[in-house]
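>>> generate a structure from the sequence data that follows.
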Amino acid sequence: MQPVEKVSVDDAPTRTRVTKSIMENGPSTAADLALRLHLTPAAVRRHLDQLLADGILEARDQRVIGQRGRGRPAKVFALTDAGRSTFDSSYDELAVEALRFLAKTGGDDAVMAFARHRLSDLEDRYRPLLQLADPAQRPQVLADALSRDGFAASIGTTPAGSQMCQHHCPVAHVAVEFPQMCEAESEMFARLLGTHVQRLATIAHGDGVCTTHLPHTPDTPSSTAAERLPS
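Next up, the predicted model:
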């Protein structure tokens, strides 16, 4: 008789490491996870199978940039809403109800005012950091500051500027219904960097990460972008 594989309670911390790695780095292949977590491919597959069965992860076809090679693209594993909720606050529903009341009594403008207000302390803390940084380094300084506050942000480069990915959003469930939360954040980025920014994707809209294009900042940051945006 074949021995029945026993699931160890020690698997739970490893599965947490897998989900946290995906949260911090975005949708990942099994090979990526094995390398990142120093696990064998077989061990990673076992944990992925369980997380898929539990509804914590979902499998997607990997996006191929440029010329596609032969064969099927590798599968990437991304957090589902249920998986992301393990990192989110349990007060999401309360926040949604409060904003619904605010929208009903004060309208969309009141919701936008709140969205801007909740970021004001964050902006005040970040501004001195960016002012002290070299203009070329400001996107990275911003991403590092966001990461320290739990947004798991990273920076990539493009010919036109930088691309910032936020792999975690504490208000993603709220932003599904109230996109003003995302709009206020983009405004904050523009003011801090002194240039316009473009939001390309958001977790709230079902994307794997929040992605923002940050154009190259001028040597002397212009206040024009900040002046255009309401405070």
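>>> make it CA atoms for all contacts and neighbour counts henceforth
Fine.
>>> give me the element Q140 is part of.
For Q140, the element it lies in under DSSP states H and E is helix 138-148.
>>> and that helix, what does it pack onto?
Other helices and strands packing on helix 138-148, by 3 or more Cα pairs under 8 Å, 6 or more residues apart in numbering; DSSP states H and E, are helix 120-132, strand 153-158, strand 161-166.
>>> return the set of buried residues in it.
138-147 (16 or more other Cα atoms under 10 Å).
>>> any chance of the residues you listed in JSON lines, with distance to A59 too?
Shown next, in JSON lines, are the buried residues of helix 138-148 (distance: Cα to Cα, whole Å):
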{"residue": "R138", "distance to A59": "34"}
{"residue": "P139", "distance to A59": "31"}
{"residue": "Q140", "distance to A59": "30"}
{"residue": "V141", "distance to A59": "32"}
{"residue": "L142", "distance to A59": "31"}
{"residue": "A143", "distance to A59": "27"}
{"residue": "D144", "distance to A59": "29"}
{"residue": "A145", "distance to A59": "31"}
{"residue": "L146", "distance to A59": "27"}
{"residue": "S147", "distance to A59": "26"}
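>>> which one of these is nearest F189?
For the buried residues of helix 138-148, the residue nearest F189 by Cα to Cα is L142; the value is 8.4 Å.
>>> from the buried residues of helix 138-148, which two are the most distant?
Spatial extent of the buried residues of helix 138-148 (Cα to Cα) is set by the pair R138 and S147 at 14.1 Å.
>>> ok so, going back, of all the helices and strands packed on helix 138-148, which one comes closest to R228?
helix 120-132 (16.7 Å).
>>> residue ranges of the strands in the protein, please?
57-61, 75-79, 153-158, 161-166, 198-201, 210-215 (DSSP state E).
>>> quick one, which of those is nearest to A175?
For those, the distance to A175 is smallest for strand 210-215, at 11.7 Å, taking Cα to Cα.
>>> got the angle between that closest one and strand 153-158?
For strand 210-215 against strand 153-158, the angle by axes from the mean of the first three to the mean of the last three Cα atoms, to 10 degrees is 50 degrees.
>>> next, the angle from strand 210-215 to strand 161-166.
Using the same axes, to 10 degrees, strand 210-215 lies at 160 degrees relative to strand 161-166.
>>> quick one more, to check against the first:
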Amino acid sequence: MLKTQGPLSVHDMSKQLGITEMAVRRHINTLDRDGLLETKLVRQAMGRPTSLYSLAAQADDLFPKNYMQLTLDLLSELVQDDGEDLVDRLFARRQGTMEQRYQSRMDFSKLEERIEELARIQNENGYMVEWSQTGQDEYTFSEHNCPITQVAYRFQQACQCELKLFQNLLDADVERTECLAKGGSKCIYRIRGRK
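Here you go, the predicted model:
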């Protein structure tokens, strides 16, 4: 309602939803607590001012987006115009940019600590990571979700970029043993410390 109709009062929402104003206020309190609402006090010709509620900019992420299709279309156009080499270079640059962004967070002497930090980074980006130690200086790193799966299906450069990023950030030998974009149920990496 707030997305399609703009600012509304509690009374307006109550009437449209067919619930009590108290019930609407509970929803408003939750949305406000989560930083998803903006409130504007509007003076009336008579009586008390009324609060009008609208969605905050942060709420926009709650609605469906089709960025993936845009990304796929743009990358496909680049391939048509300039070939796969340009896409290779774009993903290599992305990998370098991400490496610069996260390198400062990898200032740990132990490989295990770097893996733990990489898991934190990937979880912040929606990858749903689990990792475990499997042997002396050997680890398994599993990503149960890939936010860019559709891009990775079409452009394997995304997967190569991630593998190289992990190798460089961890300063370790990293091998991908299963890949979502190649039909796996998750992306699994085997990590071994360098001697």
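>>> can you list contacts of the helix holding Q140 of the first structure?
126, 129-130, 133, 152-155, 162, 164, 193, 214 (Cα atoms under 8 Å, 6 or more residues apart in numbering).
>>> for the second structure, which segments count as helices?
When secondary structure is read from DSSP state H, the second structure shows helices at 2-5, 10-17, 21-33, 67-82, 84-103, 111-124, 149-154, 157-170.
>>> centre of the chain to the first one, how far?
The one in question is helix 2-5 of the second structure. Offset of helix 2-5 of the second structure from its chain centre (Cα atoms, centre = their mean, to the nearest Å): 25 Å.
>>> which positions within it qualify as buried?
Within helix 2-5 of the second structure, judged by 16+ other Cα under 10 Å, no residue is buried.
>>> thinking again about what came up before, deepest-packed of the helices of the second structure, please.
helix 157-170 (a mean of 20; mean count of other Cα atoms under 10 Å).
>>> quick one: that one to the first structure mean distance?
For helix 157-170 of the second structure, the mean deviation from the first structure after alignment is 0.7 Å (mean Cα distance after the TM-score superposition for the first structure).
>>> which part of the first structure matches that helix?
Aligned by TM-score structural alignment, helix 157-170 of the second structure falls on residues 180-193 of the first structure.
>>> same thing with stretch 11-25 of the second structure?
Counting by TM-score structural alignment, stretch 11-25 of the second structure sits on no residues of the first structure.
>>> end to end, how far does that stretch reach?
10 Å (Cα to Cα, to the nearest Å).
>>> counterpart of S142 of the second structure in the first structure?
Per TM-score structural alignment, S142 of the second structure is aligned with C165.
>>> wait, that match touches D207, no?
No. Judged on Cα atoms under 8 Å, C165 of the first structure makes no contact with D207 at a distance of 11.1 Å.
>>> compare neighbour counts for these two and give me the winner.
Each of C165 of the first structure and D207 has its neighbours counted (other Cα atoms under 10 Å); C165 has more, 25 against 13.
>>> skipping its backbone neighbours, what lies nearest that one in space?
Once flanking residues are discounted, C165 of the first structure sits nearest to T211: 4.5 Å by Cα to Cα, 6 or more residues apart in numbering.
>>> and the one you found, what pairs with it in the second structure?
By TM-score structural alignment, T211 of the first structure lines up with I188.
>>> correct me, but that match touches A181?
No. Applying Cα under 8 Å, one finds I188 of the second structure not in contact with A181, separated by 11.6 Å.
>>> follow-up on the earlier one: just the angle between the helix holding Q140 of the first structure and helix 120-132, please?
140 degrees.
>>> which residue numbers in the second structure go with helix 138-148 of the first structure?
The aligned range for helix 138-148 of the first structure is 114-124, by TM-score structural alignment.
>>> what's the mean distance for the matching stretch versus the first structure?
Mean deviation for stretch 114-124 of the second structure: 1.1 Å (mean Cα distance after the TM-score superposition for the first structure).
>>> the closest residue to A153 of the first structure other than its chain neighbours: neighbouring residues, count only.
The spatially closest residue to A153 of the first structure, leaving aside those adjacent along the chain, is Q166, at 4.2 Å (Cα to Cα, 6+ apart). Applying other Cα under 10 Å, we find 26 residues neighbouring Q166 of the first structure.
>>> and if you look at the one 3 residues further on?
By the criterion of other Cα under 10 Å, C169 of the first structure has 23 neighbours.
>>> repeat for N125 of the second structure
N125 of the second structure, neighbours per other Cα under 10 Å, totals 12.
>>> G183 of the second structure now?
The burial count for G183 of the second structure: 10, using other Cα under 10 Å.
>>> thinking again about what came up before, same list, the contacts of helix 138-148 of the first structure, but as a markdown table with distance to A115 of the first structure please.
Listed next are those as a markdown table, based on distance: Cα to Cα, whole Å:
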| residue | distance to A115 of the first structure |
| --- | --- |
| Y126 | 17 |
| L129 | 22 |
| L130 | 22 |
| A133 | 27 |
| A152 | 20 |
| A153 | 20 |
| S154 | 23 |
| I155 | 24 |
| S162 | 25 |
| M164 | 21 |
| L193 | 19 |
| L214 | 21 |
